[in-house]
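Q: sequence first, then the predicted structure:
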Amino acid sequence: MKTLFTFLIILILAAILGIVAYQDNGYVLIGRGYTTVEMSLALFIVLQISLYLLIAFILRSIKQTWSLPDIIKQHHHRSKTAKAHKTSKQGLIALAQGQWKKAEKALIKNIDNTETPLLNYLSAARAAQKLNEPERRDHYLSMAHKSMPDADFAVELTQAELQLAHGQLEQSLATLVHLRSISPKHSHVLNLLAQLYEKLSSWQELNDLLPELKKYKVVNQAELYRLQKIVFQQLLKKAAKVTETNKIPNHLISTWQLLPKKLKNDADLILEYSQQLIQLKQYDIAEPLLRTAIKHQWLTTFVYLYGLVKATQAQQQLDFAENLTKQHGQNPVLLLTLGRLCLTQELWGKAQAYLEASLGITPMPETYKELGELMEQLGEPEKASDYFKQGLLLTESHFSYQNLPIQTLPIN
């Protein structure tokens, strides 16, 4: 467009000059000593313009000749840069395709001429990680830092991620703690820390991190719930051990109180807490917890644990369990639970009826065991021995009540 505009200007000026020359050709006289040159004004102007163009051409040629080494150098640099860009592109494609060896080789081949050495070194470090070459990985990370010192955070973040993937948990922890001190709200740092604490079984540290994961929306709701659940499962187990040592249940109970309301309704956590309470013989705390859980959701594991509870209000406990037979009268685990609750109250005949009914539906080792002990109590050692023997045979077949189908029907 610029060339066309210049051409039009010259054309217009030439036209004007032609018109002027046609009307009056003009006269120019140049003299020096005894020598004179005469010519028309139009010719003089043409010669002046021609001379100017000739001088400009000569000066331009001299300048280009003088700059020729730089031009060749720039062309060579552009050629090397283009080649480096091509190999870098090939390396990144190979990395995405899982061709780790090919990727590493391509990424570092022309790295001195690439415009993004940091990216190449970090990508090469990932490839070396996949090839199980931690020394080469660390070398590339070191070179990445040297190539761009201002990108120290990015290099360390990549280093922490690769250390975590390689199982170098302590080194990764040190790196991530340092990065968190620099950028406390960085979502990827927090996410990696959550993964690391879970691998290290550092449940209290992970619990302390949960509010930040939620606040900054580092993970989705499903993942947050999973982390909360596993944290409190482990904290409940830890609290139970402390309680068992101190013989005081307060630590276990206070840990349960820390749970968010939603988690207190989680079946797995209720089971975990109930089992710990039963093991610590805190029956009067376990009974209402399991009764409420059974009312909201029918799980055979809830019902099974309910039969292990020896609450102070034993009759009320038995009445509640018997009321469940209206909907689940043919459930073998419920009948086993009823048999156990009757045994607690020394209702021998009723206990025997429930236990035998349970065996009639699904034989279970624990049912045989309870009947064997009942027969001993009733002074019938032969029957007791027979029940114990059948229970042992069933146990050898690796039976477990947990393998029974779990029903999840709501109770009205």
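A: Great, that's in hand.
Q: could you use CA atoms for every contact and neighbour count after this?
A: Noted.
Q: which non-adjacent residue is nearest the residue nearest the centre of the chain?
A: Nearest residue to the geometric centre of the chain (Cα atoms, centre = their mean): N191, 6.2 Å. In this structure, N191 finds its nearest non-sequential neighbour in V218, 6.3 Å apart by Cα to Cα, 6 or more residues apart in numbering.
Q: ok, the one you found touching L192?
A: No. Counting by Cα atoms under 8 Å, V218 does not reach L192; the two are 10.1 Å apart.
Q: thinking again about what came up before, my read: the residue nearest to the centre of the chain touches N220, true?
A: No. If you go by Cα under 8 Å, N191 and N220 don't touch, sitting 11.1 Å apart.
Q: report the distance from the helix or strand hosting A240 to the chain centre.
A: In this structure, A240 sits in helix 221-246 according to DSSP states H and E. With Cα atoms, centre = their mean, to the nearest Å as the basis, helix 221-246 stands 21 Å off its chain's centre.
Q: now the following helix or strand past that helix: buried residues?
A: Downstream of helix 221-246, the first helix or strand assigned by DSSP H and E is helix 250-257. In terms of neighbour count (16 or more other Cα atoms under 10 Å), helix 250-257 has its buried residues at 251-253, 255-256.
Q: same deal with stretch 362-379?
A: For stretch 362-379, a neighbour-count test (16+ other Cα under 10 Å) marks 363-375 as buried.
Q: could you dump those to CSV with distance to L47 and secondary structure?
A: Shown next, in CSV, are the buried residues of stretch 362-379 (distance: Cα to Cα, whole Å; DSSP: H, G, I helix; E, B strand; the rest coil):
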residue, distance to L47, secondary structure
P363, 121, coil
M364, 120, coil
P365, 121, helix
E366, 121, helix
T367, 123, helix
Y368, 126, helix
K369, 126, helix
E370, 127, helix
L371, 129, helix
G372, 131, helix
E373, 131, helix
L374, 133, helix
M375, 135, helix
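Q: structure two is appended below for comparative analysis:
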Amino acid sequence: MKSVIWLLLLFTLAVLLALFARENNGYALLFFNQWRMELSLNAFVLLFVFLLGGGYGLLKLLDWLVSMPGNVRQYQAARRASNAGKYHREALLAMFEGRHLRAERNLRVALASQDNPELRLADTLIAVRASHSCRDFERRDAYLAQAREIGGPRSLARLMLEAELLGEQYRTREALDLLHQVYAISPKLTSALKLELKLRQQENHPARVIELADMLERSEAIDAGQAFRVRAQARLAQLKLVPMDSRELERWWASLGKDERHQPRLAAAAAREFGRLALIERAETIVVEALESNWDVSLLEVYGELGRMDGKGDAVKRLARAEEWLRHHPNDHSLLLALGRLCRDAALWGKARTYLEASVAVTATPVAHAELGQLLEQLDEREEANEQYRASLGLALDLLERRG
């Protein structure tokens, strides 16, 4: 529709110009020194339009000739940028496909054609990751040196990538030094905190792991469940790291939250530490409270060992409590095993044998067979004891084969 309107306007203008030229009887008189020229007004208008158009065309030609070198350089730069962009896209696709060697080759070509410093830095860092994935560490370090030259010493992207790669090589100290530089630029960078958490776990630094887990949970970088598991693992590491005396252990236990104190593995480990210090009643309280919250095999195992720990404990009371649990968990082989151990430690040989045989009948385990074998050996039933030992060894070998 627009083209039709334009055609109508052009035809109208042509008609008006033709009418003007036919009806116009004017003339133009031009003087230049002693020269005089007389022209019809129509001829003057046509001559003026021709000269104006010719002058404009000449100026455009001169401008094109003058700007030709710059245009050539601009064209070459655009061609180089297009070529670099092509290889950059192919390299990214190869990276996502897991073809790291092809990605590195494409990036090498892209870098040769790339003039933009920011894009050069990005391509260099991708090449660093690709070379690292190919385990070509010499080439990776060469690309890292290029990245330092392009981005400078405070390039956050380069520092984070280098720290991550060094962490993957278990070069923990070097990676942590780089993270200190990252924190100087961005003190609360979430990705840096996550990477440090991983490195501190490698380094076995539980106090810092707990601190980082709290920070990441508050910033919602990790969910509450993940933070809880990380903290629980760090608490276990704290127990193994340096043996504590009774005051230190009590202070450490009091610093835990309620959910942590009821975590089965953590409660079992803490109870064993209290038992090591001959604080049997404290260990028993920890196990009982945790069992009431979370019924777990590891806690039952510790409860069954309480009688063998040094100290003064009420064996009859413990046995009565365990038998009360049995009413609610009649087919729990771990509870039956714990009852057998408690009875054996209390010198109740008949009940111990009954409970251990029941545990084996419910679920045969290497530990239950071994416990029953030791009891039968004490009762001077050596042949039956040897049968239990053989059964224990056979189950243990089966478990090793399945895991191997």
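A: Alright, I've got the coordinates. Just so it is clear, the structure is predicted and the values come from calculations on it, not from any experiment.
Q: can you calculate the TM-score here?
A: Remark: TM-score between the superposed chains equals 0.83 [TM-score structural alignment, normalised by the length of the second structure]; 386 aligned residues with a Cα RMSD of 3.3 Å.
Q: the residue nearest to N191 of the first structure matches what in the second structure?
A: Under the alignment (TM-score structural alignment), V218 of the first structure pairs with A221 in the second structure.
Q: wait, that match sits on A192?
A: No. Counting by Cα under 8 Å, A221 of the second structure sits too far from A192 to count as a contact (11.3 Å).
Q: the more surrounded of the two?
A: When neighbours are counted by other Cα atoms under 10 Å, A221 of the second structure and A192 differ, and A192 comes out ahead with 22 against 15.
Q: which parts of the stretch 51-200 of the second structure are helices?
A: 100-113, 117-133, 137-151, 156-168, 172-185, 190-203 (DSSP state H, counting those that start in this stretch).
Q: export these to JSON lines and tack on distance to L9 of the second structure?
A: Formatted as JSON lines, the entries for those read as follows, by distance: least, Cα to Cα, whole Å:
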{"stretch": "helix 100-113", "distance to L9 of the second structure": "51"}
{"stretch": "helix 117-133", "distance to L9 of the second structure": "51"}
{"stretch": "helix 137-151", "distance to L9 of the second structure": "59"}
{"stretch": "helix 156-168", "distance to L9 of the second structure": "61"}
{"stretch": "helix 172-185", "distance to L9 of the second structure": "65"}
{"stretch": "helix 190-203", "distance to L9 of the second structure": "65"}
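Q: who wins for proximity to A385 of the second structure among the ones you listed?
A: The minimum distance between A385 of the second structure and those falls on helix 190-203, with 44.2 Å, by Cα to Cα.
Q: post-alignment, that closest one versus the first structure, mean distance?
A: Helix 190-203 of the second structure, aligned to the first structure and superposed, deviates on average by 0.8 Å (mean Cα distance after the TM-score superposition for the first structure).
Q: mind giving me the packing neighbours of the helix or strand just after that helix?
A: Downstream of helix 190-203 of the second structure, the next assigned helix or strand under DSSP H and E is helix 206-218. Contact analysis of helix 206-218 of the second structure by 3 or more Cα pairs under 8 Å, 6 or more residues apart in numbering; DSSP states H and E lists helix 190-203, helix 224-241 as its packing neighbours.
Q: can you put those helices in JSON lines and add distance to N106 of the second structure?
A: Shown next, in JSON lines, are those (distance: least, Cα to Cα, whole Å):
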{"stretch": "helix 190-203", "distance to N106 of the second structure": "28"}
{"stretch": "helix 224-241", "distance to N106 of the second structure": "39"}
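Q: wait, which of these is closest to Y170 of the second structure?
A: Per Cα to Cα, nearest to Y170 of the second structure of these: helix 190-203, 7.7 Å.
Q: residues of the closest one that come out buried?
A: 192-201.
Q: go on, stretch 384-404 of the second structure?
A: 385-386, 388-393, 395.
Q: got it, and stretch 130-150 of the second structure?
A: 130-133, 139-140, 143-144, 146-148, 150.
Q: got it, and stretch 51-64 of the second structure?
A: Buried-residue list, stretch 51-64 of the second structure, by 16+ other Cα under 10 Å: empty.
Q: what's the mean deviation for that stretch versus the first structure?
A: Per aligned residue, stretch 51-64 of the second structure averages 1.7 Å (mean Cα distance after the TM-score superposition for the first structure).
Q: tell me the gap between that stretch and the middle of its chain.
A: For stretch 51-64 of the second structure, the distance to the chain centre is 63 Å (Cα atoms, centre = their mean).
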